[in-house]
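Undergrad: sequence first, then the predicted structure:
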Amino acid sequence: MKKIFYLPIALLIFEITSCSTQNNKVDDTQVTTGDTTTEKNMYAAMSINDTIRTGDSVLLKFTVYNPTDSAKKFLKWQTPFEPLLSKYLDIKDEQGQEVEYKGAMAKRMMPPPADAYITLNAKDSLTAKVDILKGYALSKPGKYTIEYTSESISSLKANKTVAFIYK
């Protein structure tokens, strides 16, 4: 029971420390990424092959962009920049049924240590790939969509969804 009591406090502390590292400068410049328009700040874009054969790796490409004029940091937890240690993607079939996450679930200490952050230089990008078959029970052919759901952890906004056909 005591552990449950400390979780909201730890999350509150994390949110406060995350907000204190953000740049508060207002910039009206817009950056368009796929189907999403974001403020000129760090953001992520996902891409995947349109068609993937059953049994082949299902590689999701996750690229973080920093279009700003200064170096920025993001938390690599719950992103492809670390092994699959938690569920940070929603993968659904055409009927809206969610593909089960079968990977590891890491417990994290708060606040995150300094080595949990990645610094991205101004006007630079960084790409990681993840084979979603290593963490998700994708087994039957069909059309699937993938949505990144851990913006609140990593502070990265990603394009809404990517889709692929698994045959």
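TA: All right, it came through fine. In this text the structure is predicted, and so the values were computed from the model without any measurement.
Undergrad: drop to CA atoms for contacts and neighbour counts, all remaining ones
TA: Fine.
Undergrad: quick check: which element contains Ile16?
TA: Element membership for Ile16 (DSSP states H and E) is helix 2-20.
Undergrad: helix or strand next in line after that helix, which one?
TA: Sequence-wise, the next helix or strand downstream of helix 2-20 (DSSP H and E) is strand 30-33.
Undergrad: what does that next one contact?
TA: Outside of strand 30-33, the residues within contact range by C-alpha atoms under 8 Å, 6 or more residues apart in numbering are Thr37, Thr38, Glu39, Lys40, Ala45, Asn159.
Undergrad: what about versus this one:
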Amino acid sequence: MLKLKLIIPAVLIVLAGCSQKVHNTTSESKSDSLYVVLKIKDIIKTGEKVTLNFTIHNDQSTERSFCKWHTPFEPLMSKYLDIKDENGNEASYKGPMAKRIMPPPADSYLIIKPKDILSSEVDLLKAYQLEAGKKYTVSYNSSSISGVKATNTVTFRYTK
């Protein structure tokens, strides 16, 4: 019984730290005001970079911030994209997987001014094993970490 009295508060503290989604610079806590739009070329030939454009929008009239972890606004550190072929098979992730402390420190956040955007690009071949002749769908999977809402998926054909 004594162990439960110690374990339950510890679990609650860990869960409370993990639930921090967005660090706002205003008193509002509406995390869905920041959203990401993904873009990629329809057809990409082997030998070319497979460049995904990742743009975060702030449509609000106040500045917002988001955690750059699990986004292309930091060096590649995690699998923040789901990439599946037309049969639903997931592309193998070959990039690094960082373990992080929670909650994220203040320097892990980037600010977006009102009505502004921030864009970054990532070459998918640096972290994912893609096969020529397949059509892929890409989606962002880390909204709960960054606080940025995913709004779309993109598809492309990887050809020889």
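TA: That came in fine, so what should we check first? The shown structure was predicted, so the numbers you read here are calculated from the model rather than taken from an experiment.
Undergrad: how long is stretch 70-84 of structure 1 end to end?
TA: 29 Å (C-alpha to C-alpha, to the nearest Å).
Undergrad: can you pull the buried residues of that stretch?
TA: Residues of stretch 70-84 of structure 1 classed as buried: Lys72, Lys73, Phe74, Leu75, Lys76, Trp77, Gln78, Thr79, Pro80, Phe81, Leu84 (neighbour count, 16 or more other C-alpha atoms under 10 Å).
Undergrad: ok, stretch 132-142 of structure 2 next?
TA: Within stretch 132-142 of structure 2, the residues that qualify as buried are Lys135, Tyr136, Thr137, Val138, Ser139, Tyr140, Asn141, Ser142, counting by 16+ other C-alpha under 10 Å.
Undergrad: tell me which of those fall in strands.
TA: Under the assignment DSSP state E, these contribute Lys135, Tyr136, Thr137, Val138, Ser139, Tyr140 to strands.
Undergrad: just the closest of those to Pro9 of structure 2, please.
TA: Tyr140 (32.7 Å; C-alpha to C-alpha).
Undergrad: all helices of structure 2, in order?
TA: Using DSSP state H, the helices of structure 2 run over 2-18, 143-146.
Undergrad: what about those helices, which gets the closest to Val122 of structure 2?
TA: Among the helices of structure 2, helix 143-146 comes nearest to Val122 of structure 2, with 16.6 Å by C-alpha to C-alpha.
Undergrad: mean neighbour count added to the helices of structure 2, as a markdown table?
TA: Below are the helices of structure 2 laid out as a markdown table (neighbours: other C-alpha atoms under 10 Å):
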| stretch | mean neighbour count |
| --- | --- |
| helix 2-18 | 11 |
| helix 143-146 | 21 |
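Undergrad: which of these sits closest to Ser92 of structure 2?
TA: Of all these, helix 143-146 sits nearest to Ser92 of structure 2, with 20.9 Å by C-alpha to C-alpha.
Undergrad: how close does the residue nearest to the spatial centre of structure 1 sit to Tyr144 of structure 1?
TA: Central residue of structure 1 (C-alpha atoms, centre = their mean): Thr79, 4.3 Å from the mean position. Shown here: Thr79 of structure 1 relative to Tyr144 of structure 1, a distance of 20 Å by C-alpha to C-alpha.
Undergrad: aligned to Thr54 of structure 1, what sits in structure 2?
TA: Matched across to structure 2, Thr54 of structure 1 falls on Thr46, judged by TM-score structural alignment.
Undergrad: any idea how far that match lies from Leu124 of structure 2?
TA: Noted for Thr46 of structure 2: a distance of 12 Å to Leu124 of structure 2, by C-alpha to C-alpha.
Undergrad: tell me which residue of structure 2 lines up with Ser18 of structure 1.
TA: Ser18 of structure 1 maps onto Lys21 in structure 2, by TM-score structural alignment.
Undergrad: show me what contacts the closest residue to its match other than its chain neighbours?
TA: Leaving out its chain neighbours, the residue that sits closest to Lys21 of structure 2 by C-alpha to C-alpha, 6 or more residues apart in numbering is Gly147, at 4.8 Å. Residues in contact with Gly147 of structure 2 (C-alpha under 8 Å, 6+ apart) are Lys21, Val22, Ser31, Asp32, Leu34, Phe66, Cys67.
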